[in-house]
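> Predicted model and sequence follow; I will ask about them next.
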Amino acid sequence: MIVREKFEDELHELSDKLVMLAKLAEQALNKAFTAFETQDHELALRVLEEDEQANMLEEEINDFALLLIAKQQPVAIDLRRIIVGIKIAADIERMADYGVNIAKASIRLGKNHHIIALDDLKKMHQIMIEMLNQSINAYAEEDVHIAKKIAKMDDEVDHLYGQCMKVLLRESSENFQQISQLSFIARHIERSADHATNIAENIYYLVRGRHLDLNK
């Protein structure tokens, strides 16, 4: 019984580390978007500098999870919890990387006036952040209903992404540099939302023991 309790504590520790990684990713994405919106290059550079924290924590999670497998030799649902934890960590770390990419794009944009309204990009970003938070809640509570809601939110992000790209394609080629960087930012947000959806899929697998494609 004592061994089982210790194992449960270690599974909770794995969950806590994932929550911490998600917070780092959220901070990176929010800071990057703020840097883009306000043309704050110092803030953008700070996102680049802080990225190593997320990279190191993902490695720590992987090492911790592999040690749990080797030490405890878990089966069934416990093994799924650990494997899903590794997969979720990879998706969250990739979202943090997209924060870095947005920060880099904001630096490349310089201080020029934005050629389009940022409303759709703002909405995309807000929904994507909510998807990240909801996916972590779904993981902590092992709630497939929350996971399914995330897929619907992803559809909204995809719709806004399509609208944003249509607006950019109508812009003059004279603004090619800004068009390309704004396109990259939109794409980075859209891909971040896809990774949140991946997390939701893994939660479904964790709870139900079978895969569900929420990106259809």
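The structure has been received and is ready for your questions.

> Only C-alpha atoms from now on, for both contacts and neighbour counts.
Noted.

> quick one: the residue lying closest to Leu169 once chain neighbours are set aside from Ile107, how far?
Counting by C-alpha to C-alpha, 6 or more residues apart in numbering, the nearest residue to Leu169 once its immediate chain neighbours are dropped is Ile179, at 7.9 Å. Per C-alpha to C-alpha, to the nearest Å, Ile179 is found 14 Å from Ile107.

> between these two, who's got more neighbours?
Neighbour tally, Ile179 and Ile107, criterion other C-alpha atoms under 10 Å: the higher count belongs to Ile179, 23 against 20.

> what about that one, distance to Ala186?
11 Å.

> The helix or strand hosting Ala25: which residues count as buried?
Using DSSP states H and E, Ala25 sits within helix 2-38. Applying a neighbour-count criterion of 16 or more other C-alpha atoms under 10 Å, one finds 7, 11, 14-15, 17-19, 21-36 buried in helix 2-38.

> Which of the three states applies to the closest residue to Ala44 other than its chain neighbours?
What sits nearest to Ala44 in space, not counting adjacent residues and going by C-alpha to C-alpha, 6+ apart, is Ala103, at 4.7 Å. Under DSSP: H, G, I helix; E, B strand; the rest coil, Ala103 falls in the helix class.

> let's bring in a second model and compare:
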Amino acid sequence: MTNLNEPHTAKVLDRELAELLKLIARIGGMAENQIEEASRALLERDDRLAAEVIKRDQEVDRLEADIQQKILHMLALRAPVADDLRLVVSAISAASAFERVADYAANAAKRSMVLNTMPLVPAARPVVRLMQMVKRQLHAATNAFVEGDAQQAIAVWEHDDEIDAIYSSLFREILTYMMEDPRQISACAHLLFIAKNVERVGDHSTNIAELTYFMVTGKQLRDRPKADVTSSLGYSLDDEADV
């Protein structure tokens, strides 16, 4: 813990900012790993792995709380300004976004355990592919934030519509399975919720990219591209991370 009597020097602030970025990299890596393991648990129908994902969600929660505490400490004692203040403020939202991503992974793991009690649904594999795509998007967003890379942030931001388009296509595919075989309705309903949560992980990755761009440039990215048309189909899935 930082000595409260330590002088308020630029050197001290720089060190604490570097430590903060390391914590952001850590929580981002943990969230990414949670998505990876949740996708494996779904694909391999592995209850043990799913249970580990659910258990590790608490570790992400604790780290997010530690980050928020560190940020409050810096705001109170270091009074960062300009670029440094944008970094600290952006880190608050980024840490919260990563914690939310881990919640979605835990939810997917819980639902995969329910799915394991039912016959295998072919639509599970496309959901896993979407999870892998979103994991790569999250990885890129984390790197952009930690490295302060505005161009990489823009690249993540521009790919949000691709994830939305794939999700919309997958949504229709799962509905087709449900209509063709009513015995699969229950399993497909769980897959729909998993897919929606995964799409929300993509949104959080894009949020982190927007935070990065603001942190680096002091400007906002506007008019985010969106290609999720599921709401126009007359269906709505609540944004939920706990079951």
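Nice, I can see it. Treat the numbers as computed from the prediction; the structure is a model and nothing was measured.

> how about the residue nearest to Leu169 of the first structure, what's its partner in the second structure?
Aligned counterpart of Ile179 of the first structure in the second structure: Cys188 (TM-score structural alignment).

> swap in Ser135 of the first structure?
Using TM-score structural alignment, the equivalent of Ser135 of the first structure in the second structure is Ala141.

> same thing with Ala96 of the first structure?
Alignment note (TM-score structural alignment): Ala96 of the first structure maps to Ala102 of the second structure.

> moving C-terminal of whichever strand or helix holds that match, what's the next helix or strand?
Per DSSP H and E: Ala102 of the second structure is located in helix 82-115. Downstream of helix 82-115 of the second structure, the next assigned helix or strand under DSSP H and E is helix 124-147.

> tell me, whatever helix or strand comes next after that next one lands on which residues of the first structure?
Next in sequence after helix 124-147 of the second structure, counting helices and strands by DSSP H and E, comes helix 150-158. Aligned by TM-score structural alignment, helix 150-158 of the second structure falls on residues 144-152 of the first structure.

> mean deviation of that stretch from the second structure?
Average distance, stretch 144-152 of the first structure versus aligned residues of the second structure after superposition (mean C-alpha distance after the TM-score superposition for the first structure): 1.3 Å.

> re earlier: give me the number of residues near the match of Ala96 of the first structure?
Applying other C-alpha under 10 Å, we find 30 residues neighbouring Ala102 of the second structure.

> Repeat that for Lys71 of the first structure.
Going by other C-alpha under 10 Å, the residues that sit close to Lys71 of the first structure add up to 10.

> So what does it match up with in the second structure?
Using TM-score structural alignment, Lys71 of the first structure pairs with Leu77 in the second structure.

> if you skip the residues just before and after it, what's nearest to the residue nearest the centre of the first structure?
In the first structure, the residue lying closest to the centroid (C-alpha atoms, centre = their mean) is Met95, at 3.4 Å. Counting by C-alpha to C-alpha, 6+ apart, Met95 of the first structure lies nearest to Ser192, which is 5.1 Å off, once chain neighbours are set aside.

> quick one: the one you found from Lys149 of the first structure, how far?
16 Å.

> Between the two, which is the more surrounded one?
Set Ser192 of the first structure next to Lys149 and count neighbours by other C-alpha under 10 Å: Ser192 wins out with 27 against 16.

> what lines up against that one once you look at the second structure?
Here Ser192 of the first structure is matched to Val201 in the second structure, going by TM-score structural alignment.

> helix or strand for that match, which one?
helix 185-217.

> Tell me how far Glu5 of the first structure lies from His12 of the first structure.
From Glu5 of the first structure to His12 of the first structure the distance is 11 Å (C-alpha to C-alpha).

> In the second structure, point out the residues matching stretch 7-25 of the first structure.
Counting by TM-score structural alignment, stretch 7-25 of the first structure falls onto residues 13-31 of the second structure.

> quick one: Ala140 of the first structure and Ser15 touch, right?
Yes - using C-alpha atoms under 8 Å, Ala140 of the first structure makes contact with Ser15 at a distance of 7.1 Å.

> what does His114 of the first structure align to in the second structure?
So, by TM-score structural alignment, His114 of the first structure is matched to Leu120.

> neighbours around its match, how many?
Neighbours of Leu120 of the second structure under the rule other C-alpha under 10 Å: 13.

> gap between the closest residue to Leu23 of the second structure other than its chain neighbours and Val89 of the second structure?
Counting by C-alpha to C-alpha, 6+ apart, Ile67 is the residue found nearest to Leu23 of the second structure once chain neighbours are left out, at 6.9 Å. Taking C-alpha to C-alpha as the criterion, Ile67 of the second structure is separated from Val89 of the second structure by 12 Å.

> and if you look at Asp14 of the second structure?
Taken as C-alpha to C-alpha, the span from Asp14 of the second structure to Val89 of the second structure is 15 Å.

> List the buried residues of stretch 44-58 of the second structure.
Arg45, Asp46, Asp47, Leu49, Ala50, Ala51, Glu52, Val53, Ile54, Asp57.

> can you tell me which of those are in helices?
Judged by DSSP state H, those include Asp47, Leu49, Ala50, Ala51, Glu52, Val53, Ile54, Asp57 as members of helices.

> Name all residues that make contact with the corresponding residue of the first structure for the fourth one.
With TM-score structural alignment defining the correspondence, Ala51 of the second structure maps onto Leu45 in the first structure. By C-alpha atoms under 8 Å, 6 or more residues apart in numbering, the contact list for Leu45 of the first structure reads Ala103, Lys104.

> And the one 10 residues further on, by the same measure?
Counting by C-alpha under 8 Å, 6+ apart, Asn55 of the first structure makes contact with Glu93.

> Appreciated, that's everything.
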